[in-house]
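**Student:** got a sequence here, can you build the structure:
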Amino acid sequence: MKPKRFVDLSIALESDLPSDPPGMIPKVDYSDHALGSEGMKNYFPGITQEDLPAGLGWAVESVSLTTHSGTHLDAPYHYHPTMDRGKPSLTIDEIPLEWCFHDGVLLDFRHKADGERITALDVEKELKRIAYEIKPFDIVLVQTGADAAWGTPQYLLKGCGMTRESTLYLTEKGVKVVGIDAWSWDRPLPFLAQEFKERGDSKVIWEAHFAGIEIGYCHMEKMANLSAIGQPHGFTVCCFPVKIKRASAGWVRPVAIVYED
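**Tutor:** All right, here's what the predicted structure looks like:
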């Protein structure tokens, strides 16, 4: 089969968008070609603007981010120091590359309300609807529709989310990488916080993330454009993360590769 389409499943990193909590909002400072001509004088002593094409130099950006800014891949180390019931958790630079290039599966839960749970039974029903059986190393993408609110403060409250049981439903079948088009693989944090406040049940705290303590796995967060894939399976996902030593996550530009028959 030949690739028919390459579908970008990431959001663009932009400066000062209010779609992250305070302290996590990316900042991008731009140095244009005019400023770059001044900077080049430090590397080429004696040059003048007349020595440069149209008097212009290089453009450069300075970026302030967390490893969880923008579309990113979380490593098991993000969730806990151990995974697989006691083994040291993998950091992002230790993630096997073969985890990040496999058949993709798209599960559509856009009918669910913001803050609603995606249960193991929900996943099972959706797989039955699309007539698909999970294989080891499939990359499972969860569509909530939250990406429509990207760029607004409401994004932090948008989308349903996975639970411990639904996450383990996938990882027990050999899934190593998953992804979601919302801020978190779990339900939005304000919903979890409110539920904990009302019920005092610590099991709701970051339950889908903490499932990685039992079986190590990675998940992508802040994905987008999942509808453009156009089919629930029969495509490949490529999602190699940036290699950051001992980090809990790495930025990623996931791509769905859709094939022609």
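**Student:** going forward, measure contacts and count neighbours with C-alpha atoms only.
**Tutor:** Fine.
**Student:** if I look at residue 257, how far off is residue 180?
**Tutor:** Distance from residue 257 to residue 180, counting by C-alpha to C-alpha, to the nearest Å: 17 Å.
**Student:** who has more neighbours, these two?
**Tutor:** Neighbour count, other C-alpha atoms under 10 Å: between residue 257 and residue 180, residue 180 has more, with 30 against 20.
**Student:** distance of that one from residue 37?
**Tutor:** Here residue 180 is placed at a distance of 42 Å from residue 37 (C-alpha to C-alpha).
**Student:** go on, residue 117?
**Tutor:** 54 Å.
**Student:** show me which of the two is the more surrounded one.
**Tutor:** Between residue 117 and residue 37, counted using other C-alpha under 10 Å, residue 37 has the larger neighbour count: 21 against 17.
**Student:** list the buried residues of the strand or helix carrying the more buried one.
**Tutor:** Using DSSP states H and E, residue 37 sits in helix 33-40. Across helix 33-40, burial judged by 16 or more other C-alpha atoms under 10 Å covers 36, 37, 38, 39, 40.
**Student:** what is it packed up against?
**Tutor:** The helices and strands touching helix 33-40, judged by 3 or more C-alpha pairs under 8 Å, 6 or more residues apart in numbering; DSSP states H and E, number zero.
**Student:** report the next helix or strand after that helix in sequence order.
**Tutor:** Helix 33-40 is succeeded, C-terminally, by strand 60-64 (DSSP H and E).
**Student:** I'd like the structure of this one too, to check against the first:
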Amino acid sequence: MSATRPFAIVTGASTGIGLELARRCAKEGYDLLIAADEPAIEQAATSLRGSGADVEAVQADLATTEGVDKLTAAIRGRAVDALLANAGRGLGHAFLDQEFTKVRRVIDTNITGTVYLIHKIGNDMRRRNAGRILITGSIAGFMPGSFQAVYNGTKAFLNSFSFALREELKGTDVTVTCLMPGATETEFFRRAGMMDTKVGTDEKDDAAEVANNGFDAMIKGEGEIVSGLKNKVQTTVANVTPAGVLAGQHRKMAEPGTAKK
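**Tutor:** A predicted model of the protein is given here:
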């Protein structure tokens, strides 16, 4: 990797928003360290190298501290200019019907692994007084997620954590941006077992557009970006709607059997 080119880490970069974030980084001249917990991360790296970027791929389970340590070991002392913490996992159906091992994996991927990675990289950024952090939250964090309860809860955590960390870093040259997309055309809903739901089968936002919105906001040092006008309206309404009403509305989107016939 070139010492003169900026260096970015993108997690959850094998598909979807993460891959599109990595593509945008490559287009903007970043060398890349990308990670995901599946072999497809190697295919992603090959496609990204076609843009001229120096790309290293790490297959690691970022739900574990060992997986995060494996990723950070691959940095090999290089200054990280941008951390795009995008790795995430969803889980549909009613909470009491879910296997707890899968519940725990959502929490460990979305929260524990993400926070551990940001703690490690963020400390180095603060020491250097330079760096940008982009955290992929979600508009799901604004509403109680009936039939997606744990996932929405983790995104509420990430949204909140992002704003708090940003405030703590005021007065430094380290910025924190929270990307909050709505339903996006990715592998998310299939992997979460939600293809029998309304939200799983409805038309969704374009992953590249969401990623570009997030990248632009990160470069500008903005605190947040809700991608898409429809999602902006939804979050504004959610802020003034009682939680019980929101939970009922979410049921209509995420309850199994609500998919369009």
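**Student:** what's the TM-score for these two chains?
**Tutor:** Once the chains are laid over each other, their TM-score by TM-score structural alignment, normalised by the length of the first structure reads 0.31; 130 aligned residues with a C-alpha RMSD of 6.0 Å.
**Student:** so residue 63 of the first structure touches residue 31, yeah?
**Tutor:** No: if you go by C-alpha atoms under 8 Å, residue 63 of the first structure and residue 31 don't touch, sitting 11.2 Å apart.
**Student:** for the second structure, which segments count as helices?
**Tutor:** Ranges of helices in the second structure, per DSSP state H, are 16-27, 40-49, 65-73, 100-107, 114-128, 149-168, 188-191, 198-201, 207-220, 229-238, 243-254.
**Student:** what are the buried residues along the fifth one?
**Tutor:** Within helix 114-128 of the second structure, the residues that qualify as buried by neighbour count (16+ other C-alpha under 10 Å) are 114, 115, 116, 117, 118, 121, 122, 124, 125.
**Student:** now swap in the second one and tell me
**Tutor:** The neighbour-count criterion (16+ other C-alpha under 10 Å) identifies 41, 42, 44, 45, 48, 49 as the buried residues of helix 40-49 of the second structure.
**Student:** pretty sure the third one is touching residue 21, no?
**Tutor:** No: taking contact to mean C-alpha under 8 Å, the distance of 11.6 Å between residue 44 of the second structure and residue 21 leaves them out of contact.
**Student:** pull the number of nearby residues for residue 161 of the second structure.
**Tutor:** Neighbour number of residue 161 of the second structure under other C-alpha under 10 Å is 17.
**Student:** what separates it from residue 119 of the second structure, distance-wise?
**Tutor:** 12 Å.
**Student:** go on, residue 245 of the second structure?
**Tutor:** Distance from residue 245 of the second structure to residue 119 of the second structure, by C-alpha to C-alpha: 36 Å.
**Student:** ok, residue 73 of the second structure next?
**Tutor:** Relative to residue 119 of the second structure, and taking C-alpha to C-alpha, residue 73 of the second structure is found at 14 Å.
**Student:** what does residue 32 of the second structure give?
**Tutor:** 20 Å.
**Student:** do residue 43 of the second structure as well
**Tutor:** Plainly put, residue 43 of the second structure is 29 Å away from residue 119 of the second structure if you go by C-alpha to C-alpha.
**Student:** and if you look at residue 10 of the second structure?
**Tutor:** Residue 10 of the second structure sits at a distance of 15 Å from residue 119 of the second structure (criterion: C-alpha to C-alpha).
**Student:** please apply the same query to residue 40 of the second structure.
**Tutor:** In terms of C-alpha to C-alpha, residue 40 of the second structure sits 27 Å off from residue 119 of the second structure.
**Student:** equivalent analysis for residue 157 of the second structure, please.
**Tutor:** Residue 157 of the second structure is 15 Å from residue 119 of the second structure, by C-alpha to C-alpha.
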